[in-house]
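Asker: from the sequence below, what's the structure:
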Amino acid sequence: MQPHHLVARAGRWYPVAWEPGRRDWRIYRADRMAVRSPGGPRFTRRELPGGDAASFVAARFKGSQGADAWPCQAGVIVHLPAGGVLPFAGDGIVEAVGPDRCRARLGSWSWNGLAAALLRFDADVEVADSPALRRAFAAVAAIATSISCLLRSFL
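Answerer: Next comes the predicted model:
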């Protein structure tokens, strides 16, 4: 590997490096690495996509190959006050649209993951702008039904 930066995130250190064998940027966990001696051949430093190592790591952790953005994003109306959603919205955007409803724009690594994340609010959710999220809610409902049937057979 050809090291570029060392980024701290969530209590861990992550070296960001170019991997010549894969012809791609890679992120490693420093606590899982061992020093090799000698260190390897010299190399010419490359430019990291986007230029900022912390944003690059954040984007990769979200499953994005480009900007620091979730690959699956959607706008929804959550039937809860904004104050009840905001602490759990992570890097999402939440704005009040009334005393008991808010508009939220959230993201996830997958549509099913986003649907599941929205279910944690235990409130009605209106999908504002994403047919893919509507399909994901249907898929998550089918999974929940299957699990429910399976559990009933054991009880």
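Asker: every contact and neighbour count from this point should use C-alpha atoms.
Answerer: Will do.
Asker: longest helix in the chain, please.
Answerer: Secondary structure of the chain per DSSP state H: the longest helix is helix 131-154.
Asker: what's that one in contact with?
Answerer: With C-alpha atoms under 8 Å, 6 or more residues apart in numbering as the test, helix 131-154 has contacts from A74, W111, N112, L114, A115, A116, V127.
Asker: highest neighbour count among those?
Answerer: Highest neighbour count within the contacts of helix 131-154, by other C-alpha atoms under 10 Å: A115, with 25 neighbours.
Asker: find the nearest non-adjacent residue to that one, please.
Answerer: F137 (5.5 Å; C-alpha to C-alpha, 6 or more residues apart in numbering).
Asker: how many other residues sit next to the one you found?
Answerer: Neighbours of F137 under the rule other C-alpha under 10 Å: 21.
Asker: distance of it from R60?
Answerer: 25 Å (C-alpha to C-alpha, to the nearest Å).
Asker: measure stretch 18-33 end to end?
Answerer: 16 Å.
Asker: please read the previous query as pertaining to stretch 66-77.
Answerer: End-to-end for stretch 66-77, by C-alpha to C-alpha: 28 Å.
Asker: quick one, helices of the protein?
Answerer: 53-61, 82-85, 111-119, 131-154.
Asker: which one of the ones you listed lies nearest to R103?
Answerer: Within the helices of the chain, the stretch nearest R103 is helix 82-85; the backing value is 7.9 Å (C-alpha to C-alpha).
Asker: who are the packing partners of the closest one?
Answerer: Here helix 82-85 touches strand 93-98, strand 101-108, going by 3 or more C-alpha pairs under 8 Å, 6 or more residues apart in numbering; DSSP states H and E.
Asker: would you mark the buried spots in that helix?
Answerer: A82, V85 (16 or more other C-alpha atoms under 10 Å).
Asker: surely W109 touches A74?
Answerer: No: using C-alpha atoms under 8 Å, W109 makes no contact with A74, being 11.9 Å away.
Asker: out of the helices and strands packed on helix 82-85, which gets nearest to A123?
Answerer: So among these, strand 101-108 is nearest, using C-alpha to C-alpha, at 10.0 Å.
Asker: just the angle between that closest one and helix 111-119, please?
Answerer: With axes from the mean of the first three to the mean of the last three C-alpha atoms, to 10 degrees applied, the angle from strand 101-108 to helix 111-119 works out at 140 degrees.
Asker: so what secondary structure elements neighbour strand 101-108?
Answerer: Judged by 3+ C-alpha pairs under 8 Å, 6+ apart, strand 101-108 is in contact with strand 72-78, helix 82-85, strand 93-98, helix 111-119.
Asker: here is a second sequence; please produce its structure as well for comparison:
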Amino acid sequence: MADTGNRTLRLLSLMQSRRHWAGGELADRLGVSLRTLRRDVDRLRELGYPVEARPGLDGGYRLAPGVALPPLVLDDDEAVALTVGLQAAAQTAVAGMAESSVRALAKVVQVLPARLRRRADALRAVTTTAAWSGEETVDPAALVTVAQACRDTERLRFGYAPAGGEPGERLVEPFRLVALGRRWYLVAYDLDRGAWRTFRLDRLTDPGSTGARFAPRALPGGDAEAFVREGVGVRSSTVAVEVRVEAGADEVRRSIGQWMTVEPDGPGRCTVRTLSDDLSWPAFAVGRLDAEFTVVAPLELRELVGAWGERFGRAAARAADGSRVTAPADAPR
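Answerer: The predicted structure follows:
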């Protein structure tokens, strides 16, 4: 039975690695007869995997798209690559990607063998990820620990250095992780203070689960994101940004595709879209491109770019001593 189960997992891994397999080639890879292969394929179907068979000389098997994502089987290298990739994605500024990446990372790390975890940590240690700005970054390991504590309703202990306050140790009942702007926040019930609090993860050190379970409390208002926004004074809604850039989509995507959606809009032109609760960073992102651009929406971004342009123009015309700089007569205009 063990051999059958191992072979079924091996078959699943092979079918997920290639779109189409000839029956004979697949049987050879598994070291079984075609008849046994057919039984193994039927077993996968019983488990809910949509395996399609095509008869004939060019026939074989393929794993078809299903109505839901089935469990994936990864080899060692794939598991390490997935872990490192999710760690990097957890710090991205793409709307919605960071939180999903942390949830997926928590699931992968939980079942990752120690030898593979060491490989993933070693690879991450020698890899540098360029930050969007000079803001503090969050250790992915801390993100995973906090996410797992939220999921498992286990009390969490960590060091915390609040802005303008004395550092100290906190014991909390974690409720939700919230990605807001380019920062992570933990919404939790502070047991020492007897109140709900918001904690910035870049100010949090050495988080560790105590192993003590708790019954979840009701968050006032029930909305963790709204609770964080109110606590940190961030606007309650994001703004849709659309900018038309006079440059090819591939060129623009290489520069800002990590943070924005870039779509072709004719030869040598593209449209850039994103959602933001701070218009200064999309203004900077498109402004640093070596290309002309037009702000389609919102009006506030157009006004911000205009104000920046006027201020930069005054700065360019001003000498270090505050006097005006006179351009040479033959200077380009």
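Asker: hang on, the earlier thing: any idea which of the helices and strands packed on helix 82-85 of the first structure is most buried?
Answerer: With neighbours defined as mean count of other C-alpha atoms under 10 Å, those peak in mean count at strand 101-108, which reaches a mean of 21.
Asker: list the contacts of whatever residue of the second structure lines up with W111 of the first structure.
Answerer: The alignment partner of W111 of the first structure in the second structure, by TM-score structural alignment, is L279. Shown in contact with L279 of the second structure (C-alpha under 8 Å, 6+ apart): L301, L304.
Asker: look up how far V243 of the second structure lies from L279 of the second structure.
Answerer: 12 Å.
Asker: let me have the helices of the first structure in CSV, extended by distance to R46 of the first structure.
Answerer: Below are the helices of the first structure laid out as CSV (distance: least, C-alpha to C-alpha, whole Å):
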stretch, distance to R46 of the first structure
helix 53-61, 12
helix 82-85, 41
helix 111-119, 34
helix 131-154, 37
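Asker: nearest to A104 of the first structure, of these?
Answerer: The nearest among the helices of the first structure, by C-alpha to C-alpha, is helix 82-85 at 8.3 Å.
Asker: please list the residues outside that closest one that contact it.
Answerer: In contact with helix 82-85 of the first structure (C-alpha under 8 Å, 6+ apart) are residues V94, E95, A96, D100, R101, C102, R103, F121.
Asker: if we go to 6 Å?
Answerer: Residues from elsewhere that reach helix 82-85 of the first structure, judged by C-alpha atoms under 6 Å, 6 or more residues apart in numbering: A96, C102.
Asker: what about that helix, how far off from the second structure?
Answerer: Mean deviation of helix 82-85 of the first structure relative to the second structure after superposition (mean C-alpha distance after the TM-score superposition for the first structure): 1.0 Å.
Asker: which bit of the second structure covers that helix?
Answerer: Residue span in the second structure matched to helix 82-85 of the first structure, by TM-score structural alignment: 249-252.
Asker: next one: the matching stretch to chain centre, how far?
Answerer: 21 Å (C-alpha atoms, centre = their mean, to the nearest Å).
Asker: same question for stretch 274-291 of the second structure.
Answerer: Taking mean C-alpha positions (C-alpha atoms, centre = their mean), stretch 274-291 of the second structure and its chain are 19 Å apart.
Asker: just the terminal-to-terminal distance for it.
Answerer: So stretch 274-291 of the second structure: terminal residues 18 Å apart, C-alpha to C-alpha.
Asker: repeat for stretch 249-264 of the second structure
Answerer: End residues of stretch 249-264 of the second structure are separated by 5 Å (C-alpha to C-alpha).
Asker: translate the residue nearest to A115 of the first structure into the numbering of the second structure.
Answerer: Checking TM-score structural alignment: F137 of the first structure goes with V305.
Asker: quick one: classify R157 of the second structure as helix, strand or coil.
Answerer: Of the three states, R157 of the second structure takes strand under DSSP: H, G, I helix; E, B strand; the rest coil.
Asker: list residues touching both of W109 and A74 of the first structure?
Answerer: Joint contacts of W109 of the first structure and A74 (C-alpha under 6 Å, 6+ apart) do not exist.
Asker: before we move on, the earlier item: as TSV, the helices and strands packed on helix 82-85 of the first structure with distance to W18 of the first structure would be great.
Answerer: Listed next are those as TSV, based on distance: least, C-alpha to C-alpha, whole Å:
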stretch	distance to W18 of the first structure
strand 93-98	33
strand 101-108	26
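Asker: nearest to A54 of the first structure, out of these?
Answerer: strand 101-108 (18.6 Å).
Asker: compared with the second structure, how much does that closest one deviate?
Answerer: Looks like 1.7 Å for strand 101-108 of the first structure (mean C-alpha distance after the TM-score superposition for the first structure).
Asker: contact partners of that strand?
Answerer: 70, 72-82, 92-96, 114.
Asker: contact partners for A297 of the second structure?
Answerer: Contacts of A297 of the second structure (C-alpha under 6 Å, 6+ apart): V241, E242.
Asker: V41 of the second structure falls within a strand, correct?
Answerer: No: applying three-state DSSP, one finds V41 of the second structure to be helix, outside a strand.
Asker: longest strand of the second structure?
Answerer: strand 168-180 (DSSP state E).
Asker: buried ones in it?
Answerer: Within strand 168-180 of the second structure, judged by 16+ other C-alpha under 10 Å, the buried ones are R170, L171, V172, E173, P174, F175, R176, L177, V178, A179, L180.
Asker: am I right that the first one is in contact with L156?
Answerer: No: R170 of the second structure is beyond contact range of L156, at 8.1 Å (criterion: C-alpha atoms under 6 Å).
Asker: ranges for the helices of the stretch 51-200 of the second structure?
Answerer: For the stretch 51-200 of the second structure, the helices defined by DSSP state H, counting those that start in this stretch occupy 76-89, 97-111, 114-125, 140-152.
Asker: the second one packs against which elements?
Answerer: In other words, helix 97-111 of the second structure. In terms of contacts (3 or more C-alpha pairs under 6 Å, 6 or more residues apart in numbering; DSSP states H and E), helix 97-111 of the second structure is packed against helix 76-89.
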